[in-house]
Every structure is written in C-alpha cells, then in structure tokens.
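# Quick one: sequence and predicted model below, then my questions.
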Amino acid sequence: MTVVESLVPQPGLRVLVTAGANGIGFEIARAFHESGAHVHVCDLDEAAIAALPDGIAATHADVSDESHVTRLFDDLSYLGGLDVVVNNAGIAGPTGGIDEITSEQWRRTIDINLNGQYYVASRSAKALQASRGLLINMASVAGRLGFAYRTPYAASKWGIVGLTKSLACEWGPAGVRVNAILPGIVRGPRIEQVIRDRAAKRGIGYDEMEAENLAKISMRKMVEPSDIAAMALFLAAPGGSNICGQALSVCANVESL
C-alpha cells in the first residue's frame, strides 16, 4: 500500500453516524458512503431522513433516550457488526448567563450532547472490540476553550473530550481507537443562529458579532462541514491507524471564544 492509498478508507466499512441526516453528520455519512462504506444513520428529522441518498439506511431516533438507542442498535443487526461509529448528535443549547439558564435547558443539553454519546458508546463497545474498530466523538473547540454565555454547551463538550481520552485508555488494549474531532466555527444554519443569539445578548448587530468571531480565528475564516468529514475519513483510513486518544481541532486555529 502506498502512502497515498493509505489516506483512503478501505471499502466495505460498516459505519454508524448519529444525527447523520443533516449538517456535519450528513457530510460525514455521505463521505463514507462515497468511499464504499455501508452507512446507517439515525436522526430526529424525518424529512431529512426521507431525502437521504439511496444506499444510506436510517433509523428515526433520539440518542438522549436510551430506549431509542436500544432500538437503533436492533436496527443495525443487519450489518453484522460495526467498524466505525461517529457520535455526532448534539445541540447548541441555550445562550445566557448561568443565572438565566433554566435547569431544563441545562439537562437537555447534557442529555443530548454527553449522555447520548455515553449510550451509543456503551452499546458500541462489543462490536468495535470485535472489529478492532474506531469511535469518533464529535466535540467542539468549546471543549478546550471557555465559552461565555454558553456554559451547558461548553461543559458537555469538555465532558466529551474526557470521555474520549478515558475510552481510548480503556479500549486501546483491545485494538479500538477512540478520538474526538473538535470543529471550530462551521459554516451553516446552526452557527448563524448562535451568532444571532450572541449578538442579541450583547446588544450588537449580526455582522459585528460575526466579524468579532472571525477575528478570534488565526486564519480569519469558518471551516466547512466537508472539512470535518475529511478528518473523519482520514481517521478511518489505514494512515490513521495509530491515532488514538486525541482531541483533533479542525478550526482554522480558533484562539478564543
């Protein structure tokens, strides 16, 4: 195998992507599908599920509900195992001071972003150990930086990094690799809403808030969902076979939030 060949995943991988019908998750699912993988996604958006390309299977499921995760893994039995699991499901959570955020908002963010990853990882353990596979947990640059007015989100993402590094130690002897991808400011509807919310909280305009965000990035640009998908593919390729326990920022170097 040449170095160039080692950068492409082997065809036939069995891949699960949570929240894989929209946004970053869909870009990851599509990229694996185009590489020749057998891809199954879950999502809550039934319209997005219906619009998935032929060849990508799906389950309607909320990963914060353990019974839904059980049903998802029942649906996956046709694959006969798993080689790659991408724990992508997450929400932005509320924007506000810690004294303004409700207990329900806090719990909902942690339930989806962190507890959902635990449920999926727990159910994936035996399959990934059998295949000596790969778990990718989607975190955020907010998992390495403080994020004012977004404490539930940041707390959940720091938790994901801790989950990742701990599972890498736990599963490494069985040949399973566990890594986290930390996207920066990813172009798309979610970041547009975050910018709107933070601008309103600060009492400034959208353009001013966006410019302020970009000024905190060394390369002064957002990243694309396809950039995150490319990192996921590399981790699943032979060239990524010795990358484990890492929190990999794909962010154009976000210096602060």
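Perfect, I can see it now. Numbers count the residues shown, from 1 in each chain.

# make it CA atoms for all contacts and neighbour counts henceforth
Noted.

# Run a quick neighbour tally on Gly116.
Using other Cα atoms under 10 Å, Gly116 is surrounded by 23 other residues.

# for His68, same thing?
Residues near His68, counting by other Cα under 10 Å, number 17.

# now swap in the one 4 residues further on and tell me
The local packing of Leu72 (other Cα under 10 Å) involves 24 other residues.

# Can you pull out the residues in contact with whichever strand or helix holds it?
Assessed by DSSP states H and E, Leu72 sits inside helix 66-75. Residues from elsewhere that reach helix 66-75 (Cα atoms under 8 Å, 6 or more residues apart in numbering): 42, 59, 61-63, 116, 119-120, 123.

# Strands of the stretch 1-150 of the chain, start to end?
Taking DSSP state E, counting those that start in this stretch as the criterion, the stretch 1-150 of the chain carries its strands at 14-18, 38-43, 56-60, 84-87, 134-138.

# export these to a markdown table and tack on distance to Gln246 and mean neighbour count?
Written out in a markdown table, the entries for those read as follows (distance: least, Cα to Cα, whole Å; neighbours: other Cα atoms under 10 Å):
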| stretch | distance to Gln246 | mean neighbour count |
| --- | --- | --- |
| strand 14-18 | 19 | 26 |
| strand 38-43 | 24 | 25 |
| strand 56-60 | 28 | 19 |
| strand 84-87 | 15 | 27 |
| strand 134-138 | 10 | 26 |
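
# Use this one as the comparison:
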Amino acid sequence: MKPVAIVTGGARNIGWAIARRLAADYRVLIADLSEPQQPLPDGCGYFHADVCDPQQVRKLFAEAEKLGPLQLLVHSAAVTAPARPIASIPLEEWRRLIDINLTGSFVVAQAAITPLLKTKGSMVLLTSRAGKTGFAALNAGKAGTKAHYCASKAGVISLMKSLATELSPDIRVNAVAPGPIEGEMIPRDRWPEIAARVPLGRLGTAAEIADAVHFLASPAASFITGHVLDVNGGTLMD
C-alpha cells in the first residue's frame, strides 16, 4: 500500500504539478480553498481547507489519517500581491500575506508533527527566491519589491530551519525556493522579458519544481535536512 502525502495549495499551478508527480508513489490528499480546475489525477483526493484555520487543518489531517499513516507533508499554499513601494503597502495587505504564507505554514506544519513522528516522515515547504533576495521581480526597483511577499517567504525559510533542528533525527524538513516559473503569478505577455534576464534563458516549469519536491521527499535525500533547494535558472546563485 502506498504511503500518504498531503499537498496544500494543490488545486492549481505548482501545487497541482506536485500532486501529480507524487501520485506515482503516494496516495495524495490535495488541500485547497479552490476547487481543482481539472479532473483529479489517479491516486489523488481533494479536501476543502483554509490553511490559516487550525480547526479546518485538524479536519484535513483527520481525513488524511483515513487513508493511512502520513509520510509526507508538502506545504505549497500561498498568495502574492501587486508590487508596491514599501511606503504604500496597506497594513491589511501586509497582514494578509503574512497570515496566509507564514502563519499558514506554521499551522499546517505544527499539525503535521505528531503524525509524521509516527512514520519518521518528512516535510517540504515551498518558499521563494524572493525570500532570500528581498525582491520578487528581477527588474524590481522603486516601483516596489513586494516586501510583504518577500518577508513572508523569508519567514518560511526560518521556520523550516527551526522545524528541521527541533525534529531531527525523526522528521526531515526542507524547502524548495522557485525562481521565475511559468504560471498565473507572472502574466504570459511578460514571459519573454523575464526569460531574457534568466541565465538559463527561460522560465522554469511547475513540473521542475515538482521534481525538486519529489527528490527532497525521496530516500535519495535521506541525509538532507534544513536545506533550501534553489530552482531558479541561475537568477540566484547562493
């Protein structure tokens, strides 16, 4: 019987690609506020959940438990916002990104600890190149850095390292930091302009992020914890 994995934010884009990639090896429960836009891949189920709501998250993990012991948590749920100068970011918008991207990561990871301790499983959190650089766009400047998005994703990196430290040797915890990826977060008409700034000459794909997640969750990464795997086409050589 296949082990169980939860993928938050799995109804579209990167999360959807991750769920599809993992479905070959896991029984995957996709958690999202949005309904999937396509038929679920074989081996995947869907559960409506708000990652910021501890009660809903507890129900999510109870649903996953019906499938079997949890082996993997992939936390991909996140939102972004328009680039603005820091002086003009509304406090409400700041709080929304911190709440969903960072607090949501904490709520879900906290709920995963007990079931993953039983299986000596692993977590993979999705962060961003922006969480390391402090700017989201390759041409960022005075027009705005998306400081709230960057701060939330930097917090995810620190949270991941705290989890990895506390939970070793029983649970491995790592992160994947995508760079510019084809998808809804970047308007299609800007893809050529952004690709021209990428050392590898193109945007990445959601499937390439899914492959990175699959690697970190696999036995091939059994001696890796507390690590941020950069998948960014060379836009940050860290």
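That came through, no problem. These numbers come from a predicted model, not from an experiment.

# Mind checking the TM-score on these two?
Taking TM-score structural alignment, normalised by the length of the second structure as the basis, the two superposed chains have a TM-score of 0.90; 229 aligned residues with a Cα RMSD of 1.9 Å.

# just checking, which of the contacts of helix 66-75 of the first structure belong to helices?
Here DSSP state H is the test, and the contacts of helix 66-75 of the first structure give 116, 119-120, 123 as lying in helices.

# For ChimeraX, write the select line for the buried members of these.
The buried residues among those can be selected in ChimeraX (16 or more other Cα atoms under 10 Å) with this line:
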select :116,119,120
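
# so can I have CSV of the ones in helices among the contacts of helix 66-75 of the first structure showing distance to Met209 of the first structure?
Formatted as CSV, the entries for those read as follows, by distance: Cα to Cα, whole Å:
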residue, distance to Met209 of the first structure
Gly116, 31
Tyr119, 36
Val120, 35
Arg123, 41
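
# What residue in the second structure is paired with Phe73 of the first structure?
With TM-score structural alignment as the matching criterion, the partner of Phe73 of the first structure in the second structure is Phe61.

# And Asp83 of the first structure, by the same measure?
When the two structures are superposed using TM-score structural alignment, Asp83 of the first structure falls opposite Gln71 in the second structure.

# closest one to Asp99 of the first structure among the strands of the stretch 1-150 of the first structure?
strand 134-138 (27.5 Å; Cα to Cα).

# Where does that closest one end up in the second structure?
Aligning strand 134-138 of the first structure against the second structure (TM-score structural alignment) gives residues 122-126.

# mind listing the helices for the first structure?
According to DSSP H, the helices that the first structure contains are 23-34, 46-50, 66-75, 103-110, 116-131, 151-171, 189-202, 206-215, 225-236.

# Can you say which of the ones you listed is packed in most?
Per-residue neighbour counts averaged over each of the helices of the first structure give the maximum for helix 23-34, namely a mean of 22 (mean count of other Cα atoms under 10 Å).

# Comparing the match of strand 134-138 of the first structure with the first structure, how large is the average distance?
Aligned to the first structure and superposed, stretch 122-126 of the second structure gives a mean residue distance of 0.4 Å (mean Cα distance after the TM-score superposition for the first structure).

# Excluding covalently adjacent residues, which one is nearest to Ala210 of the second structure?
With Cα to Cα, 6 or more residues apart in numbering as the criterion, Ala210 of the second structure has its nearest non-adjacent residue at 4.4 Å, and that residue is Ile18.

# what's the distance between the alignment partner in the first structure of that neighbour and Glu34 of the first structure?
Following TM-score structural alignment, the counterpart assigned to Ile18 of the second structure within the first structure is Ile28. When distances are taken as Cα to Cα, to the nearest Å, Ile28 of the first structure and Glu34 of the first structure turn out to be 10 Å apart.

# Between the helices of the first structure, which one is closest to Gly96 of the first structure.
Going through the helices of the first structure one by one, with Cα to Cα as the measure, helix 189-202 comes closest at 7.2 Å.

# so what secondary structure elements neighbour the closest one?
helix 206-215 (3 or more Cα pairs under 8 Å, 6 or more residues apart in numbering; DSSP states H and E).

# who's in contact with the helix it packs on?
Around helix 206-215 of the first structure, the neighbours that count as contacts under Cα under 8 Å, 6+ apart are 195-196, 198-199, 220-222, 257.

# follow-up on the earlier one: with the second structure superposed, average distance for the helix holding Leu72 of the first structure?
Its match in the second structure and helix 66-75 of the first structure itself, once the structures are fitted together, sit a mean 1.8 Å apart by mean Cα distance after the TM-score superposition for the first structure.

# Now do that helix and strand 38-43, the angle between them.
160 degrees (axes from the mean of the first three to the mean of the last three Cα atoms, to 10 degrees).

# isn't Gly204 of the second structure right up against Ile186?
No: applying Cα atoms under 8 Å, one finds Gly204 of the second structure not in contact with Ile186, separated by 11.5 Å.

# which residues are common contacts for those two?
Common contacts of Gly204 of the second structure and Ile186, defined by Cα under 8 Å, 6+ apart, comprise Pro180.
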